[in-house]
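Novice: the following block contains a protein sequence and its predicted model.
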Amino acid sequence: MGSGKIRVGILGAGGWAKYGHIPALKALDQFEIVAVSNRKKETAEETAKQFQIKHAFWDEQSLISHPDVDLVAVVAPAPEHARLVRQAIAAGKDVYSEWPLTTSTAESEELLSLAEAKGVRHIVGLQRRMGPSARYTRDLIEQGYVGKIRGVHMTVSADAFVPDMPGRYSWAFDAANFSNVLSIYAAHFGDMLFRSVGFPKKLTAVIETQFPYFTVLETGEQIPNTNPNEVMVIGTLENSGLFSMQVEGAQKHRTGLHIDISGTEGVLRVTNVLAFQNKDDNAIEGMKGDATTFSPMPIPEKYQPLAKSGLDVSAQDMAYLYAAYASDKLNGTSEASNFRDAVRQHHMIDEIYRTSANFFG
């Protein structure tokens, strides 16, 4: 790191890399994107040219082993994460993996062990917990705004994973590839929520496949769907209180995000009109004491140093995650979400599947 910057190589040049990762990294002085890789040569070269990135590769190992790369960011589709992360760890590089870390709990546990044995820093893309509204909500709860938590209720609605999809996304049709409403949206929002209110002590769930087929838009081919479209979870929190979580995909009438956190002293409400590609951060409202209606609770400036970056909030959350990693690396701390957090999410999803199967007998 002769320049003093953390030099990043990005594996994958798709929409999320261009919308989220590249703008986020370019907004941070601590980082320099030095390489990008994509299996299609022309895509790698076009992306490098578009964003003024020095190296373009279409062989991922060339990027991983390049001496200019300090941090390997794996932004490829989920089924490729394990292989690419394993290669980065073997090369002794710090590694970021998009969530999900892998398509199975066992493989994610293996990668955690490998990373810790190698001594490399590891990051997982559970970035919603790093956003200003999420950090402020967590602090309000820790400071006793609601008192002892009694009940937590969250609903999430998104238009993702619709039954009619382009063929380029056909890899996601197979439930074994772990890319559906439960594994993506429930995991992201669940991590954000439980990071604030405490993680589940016990849960039970129902998941439902409400659209029996995927239809490939270009051909009209129908493929059986075994992925969940709707998820409902209830349970108890490890600290106190009960919780419920409902996540709905393939909803064209998007209702976004709604969270109520009630306690012995007050109530917090967190909302957003969208669940992804958010222009604005979540709105926070509170009610306590003798109040009978909610009042807005603006997020203090200290939580949002990137407010004037021009980034959409969904990309800005990525920037806060990368900034946390840079701070961890400098100070020996562990604020950025990492592979341990990923393994926790895998175990929660396993329990959701297990209890849902038992529910239906």
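Specialist: Structure received.
Novice: make it CA atoms for all contacts and neighbour counts henceforth
Specialist: Fine.
Novice: from the chain's centre, how far out does stretch 243-255 sit?
Specialist: On the basis of CA atoms, centre = their mean, to the nearest Å, stretch 243-255 sits 17 Å off its chain's mean C-alpha point.
Novice: buried residues, it. List them.
Specialist: Neighbour counts using 16 or more other CA atoms under 10 Å place Phe243, Ser244, Met245, Gln246, Val247, Glu248, Gly249, Ala250, Gln251, Arg254, Thr255 of stretch 243-255 among the buried residues.
Novice: residues in contact with the lengthiest helix in the chain?
Specialist: Among the elements of type helix in the chain, defined by DSSP state H, the one spanning the most residues is helix 339-359. The contact list for helix 339-359 (CA atoms under 8 Å, 6 or more residues apart in numbering) reads 99-101, 104-105, 108-109, 111-112, 122-124, 126, 182-183, 187, 191, 203-207, 233.
Novice: the structure to be compared is supplied as follows:
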Amino acid sequence: MAPIKLGLIGLSAGGSWASRAHLPYFSKTDKYEIVALLNRSVESGKKAAENYNLSGVACYDKIDALLKDSNVDLIALSVKVPDHYEIAKPALEAGKDIFIEWPLAANLKQAEELTSLAKSHKVKNLVGLQARQDPSILKARELVLNGNLGDILGTTMTGHGGLFGPQATPYFEYMFPVEHGANLVTIPFGHAVDALCYVLGEFKDLQATLANNRPKVDVVDEAGKHLRTVDKTSHDHLALTGTLQRGGVATVVYQPATSLTGHNFYWEINGTKGSLVLEASSGHIQMFHPTIKFVSTEKDAKLKEIEVEAPSEFSYNVGQAWDAFAGNGEGTVTTFEDALLRHKMIEAIYRSDEKGTRESYL
């Protein structure tokens, strides 16, 4: 079977999410072939191609030029969230199959428009909500759906999202304006709560409290030298409670930076027959594999780790998603429709915080 020919947007010679999470997979698979790059300049594309030994790839600096390349079957969009919409819209209008990192767009309105375009142009699509591909998340879902935990009584998830500590490097400044849609709520929490809903089902209703505890952030260089102090409107603390459609109460708390106590991610699911515990070194569980443990309600039962296949590398979850998209791997293909539902949930969270009300997004 001939490989799917890929136009990759956002591969930087200096390092990027694309180079860390996608390129290791593409470099060893025969299901996809990178045939074109889109960067801010043709020269930067050539540098990336040379740096990563991508011989024979075409390099472009305009989305229109890339879309005219008949050799490209699929667009893979791996750039900052505020840029998603303006690049994705013409690609969808051109009828190109497309992958977009999560969040799908900077806001619900943009996500709705992109989803509508994908549907009207019959575009095959994939969104990077790859926590669903993690072995521990898949095992938790299996155990819940098979009834090993019995009826779900409740779940508690706490995480630290790495973002928005007392200092930040210039790279992260684009995340400070809440309207850019790239922040603690949309990214680390968004990935984690998507995994929660994948395992336990959607929220029937929810109530949220958000805070921007650090409205000003010191921007420092890599050596820690202070460069400037800038305003931040993105929230850095989230507390969410709600009831699940399938039953049970859910509580999720996400905080900034890292935990001083070393507990960066903890997720407990409690049922009438037993409980699961998932723990990870980071609240970004789409990247950092959590362990999974189970304890039954039987007398003297002890919490024991469940053995699952540990991801062999950082790009494992992303690779599994790409395999599924090509029709050769396990797990689901997370589409624009799935991402739109999560955008609706996040919009309900913002609405609940603003109005002090219990909200629904379904």
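Specialist: Everything's here; your move. On a predicted model such as this, the values are computed, not experimentally measured, just so you know.
Novice: what's the TM-score once they're superposed?
Specialist: Once superposed, chain against chain, the TM-score is 0.89 (TM-score structural alignment, normalised by the length of structure 1); 346 aligned residues with a CA RMSD of 2.3 Å.
Novice: what range in structure 2 does the longest helix of structure 1 sit on?
Specialist: Following TM-score structural alignment, the partner segment of helix 339-359 of structure 1 in structure 2 covers residues 336-356.
Novice: can you name the residues that contact the closest residue to Ala175 of structure 1 other than its chain neighbours?
Specialist: Of all residues not flanking Ala175 of structure 1 in the chain, Asn227 sits nearest, at 5.4 Å (CA to CA, 6 or more residues apart in numbering). In this structure, Asn227 of structure 1 makes contact with Phe173, Asp174, Ala175, Asn180, Val181, Thr209, judged by CA under 8 Å, 6+ apart.
Novice: would you confirm that the last one contacts Asn225?
Specialist: Yes - Thr209 of structure 1 sits in contact with Asn225 when judged by CA atoms under 8 Å, with a separation of 7.4 Å.
Novice: helices of structure 2, start to end?
Specialist: 17, 23-26, 42-51, 63-67, 84-93, 108-120, 135-145, 188-200, 316-325, 336-355.
Novice: so where is the fourth one in structure 1?
Specialist: On the basis of TM-score structural alignment, helix 63-67 of structure 2 is assigned to residues 60-64 in structure 1.
Novice: name the residues of that stretch that are buried.
Specialist: Buried residues in stretch 60-64 of structure 1, counted by 16+ other CA under 10 Å: Glu60, Leu63, Ile64.
Novice: mean deviation, it versus structure 2?
Specialist: Mean deviation of stretch 60-64 of structure 1 from its aligned counterpart in structure 2 after superposition (mean CA distance after the TM-score superposition for structure 1): 2.4 Å.
Novice: in space, what's closest to the equivalent of Gly7 of structure 2 over in structure 1 - neighbours in sequence excluded?
Specialist: Aligning on TM-score structural alignment places Gly7 of structure 2 opposite Gly9 in structure 1. Taking CA to CA, 6+ apart as the measure, Gly9 of structure 1 lies nearest to Ala35, with 4.5 Å between them; neighbours along the chain are not counted.
Novice: count of residues packed around that neighbour?
Specialist: As a burial measure, Ala35 of structure 1 scores 26 neighbours (other CA atoms under 10 Å).
Novice: Thr204 of structure 1 too?
Specialist: Applying the criterion other CA under 10 Å, we find 18 residues in the vicinity of Thr204 of structure 1.
Novice: how about it, what's its partner in structure 2?
Specialist: Thr204 of structure 1 maps onto Gln207 in structure 2, by TM-score structural alignment.
Novice: residue contacts, the residue lying closest to Ser244 of structure 1 once chain neighbours are set aside?
Specialist: Nearest non-adjacent residue to Ser244 of structure 1, counting by CA to CA, 6+ apart: Ile234, 4.3 Å away. Neighbouring residues of Ile234 of structure 1 by CA under 8 Å, 6+ apart: Leu203, Thr204, Ala205, Leu242, Phe243, Ser244, Met245.
Novice: picking up where we left off before, quick check: the residue nearest to Ala175 of structure 1 vs Gln210 of structure 1, distance?
Specialist: Using CA to CA, to the nearest Å, one obtains 9 Å as the distance from Asn227 of structure 1 to Gln210 of structure 1.
Novice: looking at structure 2, which of the contacts of Ile234 of structure 1 hold up?
Specialist: Among these, the ones whose aligned partners also stay in contact in structure 2 (both residues aligned by TM-score structural alignment, their matches' CA atoms under 8 Å) are Leu203, Thr204, Ala205, Leu242, Phe243, Ser244, Met245.
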